[in-house]
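Asks: Mind folding the following:
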Amino acid sequence: MLMIFMMLIFFIMPTFGPILGYYFGLVLEPLIGFNGRYPMLTLFFSGLIVVCLSSLFTNFFTDWIKMGESQEISRVFQQEIAKARKEGNTNRVKKLMKMQPEIMKKQTEVSSGTMKPMLFLIIFIWPIFMWLKTFLSGLSHYYFTLPWANSVSFFSKPFLMQAWLWLYLIFSTIVGQVIRQGLKYISWSNWWKNVKAKIKPSSR
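Replies: As a prediction, this is how the structure comes out:
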C-alpha cells in the first residue's frame, strides 16, 4: 500500500506540484519574499521551512529508540560472529546465525518506518520548490556574488545542478544537522546509558 501511494504521488506531483506551488506562494511570498530584494534570505528561509518540516515529520514517524537499539544490536552481532569465527567456535556461530533472521526482521521494521515521512515531505516540499523556482526566475536581478566571481546566476549549473539548488543544499545541510541532532537528543536522553547493557547478546 505504501509503495502504491508513493507511485501515485510521483505521478501526480509533476502535474499538481506547480498548482500547489502557486497557492503555497500566496502564503510564502508575503512572509519570506521580501519583495524580491533579498533572494538569498528567501532561499535561506525556504530551506529552513523545508528542513523544519522534514525534521518534524521524520522525528514524528521514526522511533529513534528502536533505531538506536537496532543499530547497536547489529553492530554487536557482527562483532560477536566475527569473534566466534576467528576462534573457530562453530557452536557459537550456529547460535548466532539462528538469531540473524530476527535481527534482520527488526532492522526491516525500523527502516520501513523511515519511509513514511516521504509521503508528507513530497506533498509539502515539492510545491515549495516549484514556488521558489518561479519566484527566483521572476526577479529582475537574479545574480549573486562570490569571492571568486562577481556575477553568478541562480540558474547557472556549476556542478550538475543549478546554483540556487546548491545554495539551498548548503543552507539546509547546516541548519538541518542542528535541528535533527537536537530532536534526536530529546528522544534519546533518558535511555541511551542503559542500551548496551540491555541489548548486548549473551556470550554464553
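Asks: When you work out contacts or count neighbours from here on, use the C-alpha atoms and nothing else.
Replies: Noted.
Asks: for the longest helix along the chain, packing partners?
Replies: Using DSSP state H to define each element, the chain has its longest helix at helix 2-32. The contact analysis (3 or more Cα pairs under 8 Å, 6 or more residues apart in numbering; DSSP states H and E) places helix 2-32 against helix 39-61, helix 116-137.
Asks: compare with the first, here's sequence two:
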Amino acid sequence: MSSKTMLGMLFVMVIMFAVASFRQQIGGALDFIFQYIAFGGEYPVLTLVIAGTIMITLGTVIRGFLQNPIKMARNQQIQSEFNKELRQARIENNLFKLKKLEEMQPQIMAMSMQQSTDQMKVMPITMLFVIPIYAWVWFFLSTGTVDEPGKYFCAGNEIFDTWGYVHVEMPWTAIDLNGVLFMNFPVWIFIYTMISLPIGQIENRLIRLYLLKKELKKLDLEVKRAEIE
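Replies: Take a look at the predicted model:
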C-alpha cells in the first residue's frame, strides 16, 4: 500500500472521528440548508429518501469527474475476461495457456492495485461531503432529552412516541427509525443505505454514458480532422 493511500485512509478516519465527535454541532449547522427537506419531521422516510439521494449524487458526481469511469470500466472488463480465461484453462487443464496467463497475472494484479489506489485517493474528498450528511440525518432523527428535546421529534410531534423512538408505519409493520437491527446497526442507516445503493448505480451508469459519448465525440472529431489533413 502506497504512502498516499495510507494518508488518504488516515484522512478519512480523521473526518469520521471528527463528525462522530461533533455530530450535534455539525448536524445543527447543516440544518440551515437541509431544514427544507425535513418537512417539520412529518415525513421522515421521505426526508431519508431525499437526503440519501443528495448524498449519493454528490459522491457519484465527485467520483465520476475526479476519476476516469471509462478507464475503470475497461480495466474491470479486462480483469473479468482474464479471470474467465484463467478458470477455463484450469478446467481444461490447458498447461500452455495456463502458463501464459500466469505470466500475465502480475500485470493484471498491478492494474487492480492501481485502480484501488485511485479510488482511495478520491475517497477523502468524497467523505468530506458525504459523512456530514450522516451527521445531519442523525440530528434530524434525534429526540434529544427531556431537558433538551430534538428539533423535529419531541412531545409535540405525532410520530414521536417516547424518548428515543421515532415510529413510522411501513406496509408490513410499524418500525422505530432509531431502533437497531443487529450488532447495534441503526434502522435508519439500513433504510438510508438501501435507498442510496440503487440510486448510486443508476447515476454511475448515467455518468459513464455521458463521458463515453463525450469521448466518442472527441474521437470522431479527431478522425475527421485527420481525414481533412
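Asks: What are the buried residues along the longest helix of structure 1?
Replies: Buried residues in helix 2-32 of structure 1, counting neighbours by 16 or more other Cα atoms under 10 Å, are found at 6, 9, 13, 17-18, 20-22, 24-25, 28-29, 32.
Asks: Stretch 109-120 of structure 2 now?
Replies: Buried residues in stretch 109-120 of structure 2 (16+ other Cα under 10 Å): Met111, Ser112, Gln115, Thr117, Asp118, Gln119, Met120.
Asks: Also stretch 153-171 of structure 1?
Replies: Quick answer for stretch 153-171 of structure 1 (16+ other Cα under 10 Å): Phe154, Phe155, Ala163, Trp164, Leu165, Trp166, Leu167, Tyr168, Leu169, Phe171.
Asks: which residues touch the equivalent of Thr126 of structure 2 over in structure 1?
Replies: Aligned counterpart of Thr126 of structure 2 in structure 1: Leu121 (TM-score structural alignment). Residues near Leu121 of structure 1 by Cα atoms under 8 Å, 6 or more residues apart in numbering: Leu53, Ser54, Phe57.
Asks: same check, this time on Arg85 of structure 1
Replies: The contact partners of Arg85 of structure 1, by Cα under 8 Å, 6+ apart, come to Val93.
Asks: Just checking, which helix or strand succeeds the host helix or strand of it along the chain?
Replies: Using DSSP states H and E, Arg85 of structure 1 sits in helix 64-87. Going down the chain from helix 64-87 of structure 1, the next helix or strand is helix 90-113, by DSSP H and E.
Asks: Counting by contacts, list what that following helix packs against.
Replies: With contacts taken as 3+ Cα pairs under 8 Å, 6+ apart, helix 90-113 of structure 1 sits against helix 64-87.
Asks: What residues sit buried inside the helix it packs on?
Replies: So, applying 16+ other Cα under 10 Å, buried residues of helix 64-87 of structure 1: 64-65, 67, 69-74, 76-77, 80-81, 84.
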